[in-house]
Every structure is written in C-alpha cells, then in structure tokens.
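>>> requesting a structural model of the entry that follows:
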Amino acid sequence: MPHIRPWDPSLTSSLAGVGPGPSARDRRLALRAALAGAAARPVRRLRPLVLPGATDALGARLVEEAGFTAVYATGAGLANAGYGLPDLGLISQTEVADHAGRLCEAVRIPLVCDADTGYGGPLAAMRTVRLLERAGVAGLQLEDQEAPKRCGHFDAHTLIPPGHMQTKIAAACEARADDALVIIARTDARSAHGIDEAIGRGRAYVEAGADVLFIEAPRTVDELALVGRELAGTPLVVNVVEGGKTPQLTLAEYAELGFGVVLFANYLMRSMHLAGREALAHLREHGETASRADRMVSWSERQSLFNLPAFSAAETALDQELGKIK
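Okay, the predicted model is just below:
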C-alpha cells in the first residue's frame, strides 16, 4: 500500500533527526567516494579529506554547516567533554555507540567514529562493529593498543601483537552487515617500538582487510614522508594534535607527503574550551553579558543552526487531521 503523504516533501526534508534523510549506506558510499581521492598516485593528484572532530551534536552541526564532507566522533573529546575524564580508555562500548547514534541523527554528512580498541578482543570488536553500524556510522577506527588504551600523544603505550590485531581487523570486517562500512586501522607502534614497526604493522593491517591506515604520532617530517612512501596506495590518516608529537603542516604539505585524510580531532573542542573560559571570566568579573553580545552567536543564529523555523512550520502544518494538511 502506498505511503499517504498529502504535504509537500520539502516540509519535512530538512528536519535532521526527525524527517527523512540520507540512508546510512548512502553516507558510507559518500565517505568511500571522498576517500577515493585520498590515495591517488602520483601525490599531486591527491585530494585530502579534512576531518574535523566533534564531541557532541552541536559540534557535528557546526562541522556540517562549515561545509566539511565528513565529521569525526572523537573518543578523547567524548571522554573530556561528555564525562569530564581523561583519554585513558574509561568510556564503554555502549556509551560510545549511543553517542555515535545521536551525532549521526544530527547531521546528513558521514560520521567516522573512534572505537578505541574495539573494547576487547576480536569478538568484542565484532559486536562493536554491529553496534556502531546500527547507530549509522559511515566508518570506524580500531587501534592496536592493549586495554585500557591511552591517547596516542601520551606516553607509555603497550600494544597487542600484530597478528592479534590482524585477527581483530579481519573479524571486524566479517561482522559488517554493510560492506560499504569503512574500517580504519590505527597503530600506536611509533611510540612503543619505532617508525619501522609502525610501517610493518600498517602493511599487515591492510592485508587483514583495513580500508584506511592511521599511523599515529610520527615525530618528524622525514618520518611522515617515510610513512607516505612505504604505505602508498592506501588512504593514510595524519592526526593533527596542536602541541602534540606530529609536526603541524599545511594541507598541501601533508598531501605532498602522501596523506589523504587530515584529522583535526579536537581542534573544535579546544577552541570552544577557550571561548567558554573567556566568556565565564567576563561574567564573573562584570556580572553581565550584554557588553559581550558581539562575542556570541545571536539568538536567531542559534535557532537557525538547529533549524527552528523549519520545525515550527512542520509542526504547524502537521498538527491537524491528515486530510486537511496542505
């Protein structure tokens, strides 16, 4: 029986989180299309995918509004902003899946989710894939640290054996109900064992089925260049951590070195952190906010980001008998 919809489809088409939107598979295919230019040879043809991180639906909306192709659900950012905890592997599998689902609902662009170690061995990683797949993510990242994991720009990492990580990646690929779901393999071997070990693990992880490689925390431009040369042909992630261990370069410089995905996992959170600190200092000192109105978004800008006008129009139109809706 055909679906009865007497109203103009434009009434609900823009209601992210409530109205219709692109399917999870469509977003996964969009992410794969974006990644297609992230491993081009020669590198002058490489088109980097800039991947800003978000800690919540507000951040994800801002990333989408700014015109980026995809958004990254940062694990460190979730621990910091969502729970007030450091990035030490303290957030659980189901907490991350629930969080990822909210972000996917808030935007129409693909979402890549930091899934830490998969929260256990191969079977746990398989369940993680299923949970995140149902949440709507377009891609997910698994890393080879022992649990509990640590931020890649901290010290004292311990890793599982490379063969065990290969099994985990293969199991994660097997668990996919949708083969368009992107699996990103991250190694922290540079910190624990050196850059050669990191490159060797990268090769092994691609053999196991990883779609994208994330070699965490190269220390120098020469190390970045070595990774780009040795692992050419697979999309490579460089993680830009302001004040971290990897050199901060331009997009063009990263592309020239062979990196097709440039991740800014916590740039937005840290920028909002400083802005919030300054706003609260002003409030405490002056006891008012009117003189700082030009340092915050306007009331209408805030409502526009969350699409209040379209929701209000749909609410008015739909709050009546079906046959009377125009």
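>>> could you use CA atoms for every contact and neighbour count after this?
OK.
>>> in the longest helix along the chain, which residues are buried?
Ranked by residue count and defined by DSSP state H, the top helix of the chain is helix 267-286. Across helix 267-286, burial judged by 16 or more other C-alpha atoms under 10 Å covers Tyr267, Leu268, Met269.
>>> now, among those, which is nearest to Gly260?
Of all those, Tyr267 has the smallest distance to Gly260: 18.5 Å, by C-alpha to C-alpha.
>>> one more, so I can put them side by side:
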Amino acid sequence: MADPRLRQALEAKDFILAPGVFDLISALIADRQDFKALYVTGYGTVASYLGLPDAGLATYRDMIERIGQIVKMTKTPVIADADTGYGGLLNVRHTVRGYEDAGVTAIQIEDQEFPKKCGHTPNRRVIPLEDMVRKVKVASDARSSRDFLIVARTDSRTSLGLDEAIRRADAYREAGADVVFVESPESEEEMKTVAERIQAPLFANMVNGGRTPLLSADRLKELGYAIAIHPALGFLSVGAALDKSFKDLKVNGITSPDIDLYSFAEFNKLLGFEDVWEFERRFAEI
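The predicted model follows:
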C-alpha cells in the first residue's frame, strides 16, 4: 500500500529530499535518517545486483524483487525507478500494479526508447510524445490508490532541446502524471526556465558528476522544485570507501587506522541481531 505521507507533503509544499538507495544496507542506513522519501535508483540497483550498466538490461522481475524487499524492510515512503515501464502499454499496467502491490509510493516512468540508458549518459533517444502520453494514461488508470504517485520523466532535453522537454512535461501532466521530471537540464538557468514554464510538481535529479549542476535543497525549493533525488550518492560513496579499504588491506596486510569503518556493534543493531538474541534468550530452553 502506498504511503499517504508523500502526497501530503507534496500538497503541503514541503520540499522532499530523497537519497538514492540501491540495496538493503544502503536502504536501512538511509531509513534511519528521517528523510521524507527514499529513492530506489535503477542505476545502482542494476550495478549492485548484476554488475552491469544501466542500459535496459534489467527486467521487471529483477527490479520488483529487490524493490519489494527494500519497501518491506524500511518505514520511509519509497520512490522507485521503473525505466520505460519495461515494455509497451500492457507492461506499464503490469508494472504499476506490481509496484503498488509491493508497497512503493511513487513510480518513475520515462519516455526513452527501449533499451533505455542512464539519463546522464549520451546517445539517448525518446519515443514519440503521443506514445508516452498513452503510457502515462495507462499508468494513472492502473493504480488503485490516489496515494500512489506517477512521476513522468522526459529524456528529450539532450537530443531535442529544452522547449521540447517542457512541451512533453506539460503533456504528461495533462495525461495524469502527479509529478513531472525533465531529465538532465544543463544549467541552473535551464532549471529555472523549467520551473517557470511548467505548472506541476517538479522533480530534480542531482547526480554527482552528471550533466545537471548540483543545487542545494533550499535553492531547488526557491526555484520551484518539489522533489530532489540524489541517486548516485550512495553507490559512489560505497565505491570510494571500498576502493580505499581494499587497497589499504592489500598494502598493509591489515586494516590501518586510516580507514573509517561503521561500528560492527552498530551494524549488528542495524540488521536486527538484537531481536535474534532476544528470541534465543526466550526460547533457548524450550
């Protein structure tokens, strides 16, 4: 069941800042931080599960099992990437129903051709506007609760220009999207233009090292955005930490004091070992 807090935050114009999570460790840690939402990144999930690029290689089944487990193990509303809806209109309906049944609160669907690519990489192509409008209408019709939000993304800025991206975003809003997402604007001025010309809750994608400038939550709210995700922060942080730690071990043959580690005791607590130990105390004599 979708969490009504996300829709309520949108309606109250409370800015929603969401870190990107890509596995259960990242999700459990983020869930402790009192964010208004968590964002399940397709790029990070595909990388952590398959070790492959975000290039349309993961299937609906690959994603729904991992997303469902993240939702089950966390308390924060989840926004989840669903790529192109994993196919045509019937696939979109199936995906929306599956994500909603899994407890996702907002689904993100984009207008790229299949196979899709990460929105901050080159050579992305989009489907005709009319085809995506039909996908948005199907997605809106397929949900069972108004608390389940449709985020419609257009990747047309890179190949077709900002005016076309804004035209598409307006059309997707009219078709039933609750939130619209113009992917990879290339300057703060472009982001400002998007916010001035689109009358809908807006979604900003803050990718470290991506095509769009990184702006603070305060600045994004000032410009008129409603939601900002930081999808790459988690997996880039983990990648850097692992690279440093493993190199340190190789050089020194032991973990040196230079390596900052999560406390083993705290990690046990994070994973719920205290409940296991309490269970064993209660039932060990039975």
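>>> after superposition, what is the TM-score?
The TM-score (TM-score structural alignment, normalised by the length of structure 2) is 0.95; 286 aligned residues with a C-alpha RMSD of 1.6 Å.
>>> and the longest helix of structure 1, which stretch of structure 2?
Under TM-score structural alignment, helix 267-286 of structure 1 corresponds to residues 233-252 of structure 2.
>>> the matching stretch vs structure 1, average distance?
For stretch 233-252 of structure 2, the mean deviation from structure 1 after alignment is 0.5 Å (mean C-alpha distance after the TM-score superposition for structure 1).
>>> quick one: map Arg186 of structure 1 onto structure 2.
Using TM-score structural alignment, Arg186 of structure 1 pairs with Arg153 in structure 2.
>>> dump the residue contacts of that match.
Arg153 of structure 2 sits next to Gln108, Ile109, Glu110, Asp111, Ala169, Val180, Phe181, Val182, Glu183 when contact means C-alpha atoms under 8 Å, 6 or more residues apart in numbering.
>>> so it is in which element?
Element membership for Arg153 of structure 2, per DSSP states H and E: strand 149-154.
>>> quick revisit: from the contact counts, what lies against the helix or strand just after the longest helix of structure 1?
Next helix or strand after helix 267-286 of structure 1 toward the C-terminus (DSSP H and E): helix 299-305. Judged by 3 or more C-alpha pairs under 8 Å, 6 or more residues apart in numbering; DSSP states H and E, helix 299-305 of structure 1 is in contact with helix 57-65.
>>> for the helix it packs on, buried residues please.
In helix 57-65 of structure 1, counting by 16+ other C-alpha under 10 Å, buried: Ala57, Gly59, Ala60, Arg61, Leu62, Val63, Glu64.
>>> number of residues surrounding the aligned partner of Gly200 of structure 1 in structure 2?
Under the alignment (TM-score structural alignment), Gly200 of structure 1 pairs with Arg167 of structure 2. Counted with other C-alpha atoms under 10 Å, the neighbours of Arg167 of structure 2 add up to 15.
>>> now Arg167 of structure 2: which helix or strand?
If you go by DSSP H and E, Arg167 of structure 2 is part of helix 162-175.
>>> just the buried residues of stretch 77-94 of structure 2, please?
77-87, 89, 91-94.
>>> scratch that, stretch 94-103 of structure 2 is what I was asking about
Here stretch 94-103 of structure 2 shows His94, Thr95, Val96, Arg97, Gly98, Tyr99, Glu100, Ala102, Gly103 as buried, counting by 16+ other C-alpha under 10 Å.
>>> just put the residues you listed in JSON lines and tack on distance to Ser48 of structure 2.
Formatted as JSON lines, the buried residues of stretch 94-103 of structure 2 follow (distance: C-alpha to C-alpha, whole Å):
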{"residue": "His94", "distance to Ser48 of structure 2": "25"}
{"residue": "Thr95", "distance to Ser48 of structure 2": "21"}
{"residue": "Val96", "distance to Ser48 of structure 2": "23"}
{"residue": "Arg97", "distance to Ser48 of structure 2": "25"}
{"residue": "Gly98", "distance to Ser48 of structure 2": "22"}
{"residue": "Tyr99", "distance to Ser48 of structure 2": "20"}
{"residue": "Glu100", "distance to Ser48 of structure 2": "23"}
{"residue": "Ala102", "distance to Ser48 of structure 2": "20"}
{"residue": "Gly103", "distance to Ser48 of structure 2": "22"}
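>>> these: which two are farthest apart?
Spanning the widest gap among the buried residues of stretch 94-103 of structure 2 are His94 and Gly103, at 14.5 Å by C-alpha to C-alpha.
>>> tell me which residue of structure 1 matches up with Lys36 of structure 2.
Looking across to structure 1 (by TM-score structural alignment), Lys36 of structure 2 lines up with Thr69.
>>> once you drop chain neighbours, what's closest to its match?
Leaving aside its sequence neighbours, Thr69 of structure 1 sits nearest to Ile109 (C-alpha to C-alpha, 6 or more residues apart in numbering; 6.3 Å).
>>> and that neighbour? What does it align with in structure 2?
Under the alignment by TM-score structural alignment, Ile109 of structure 1 pairs with Thr76 in structure 2.
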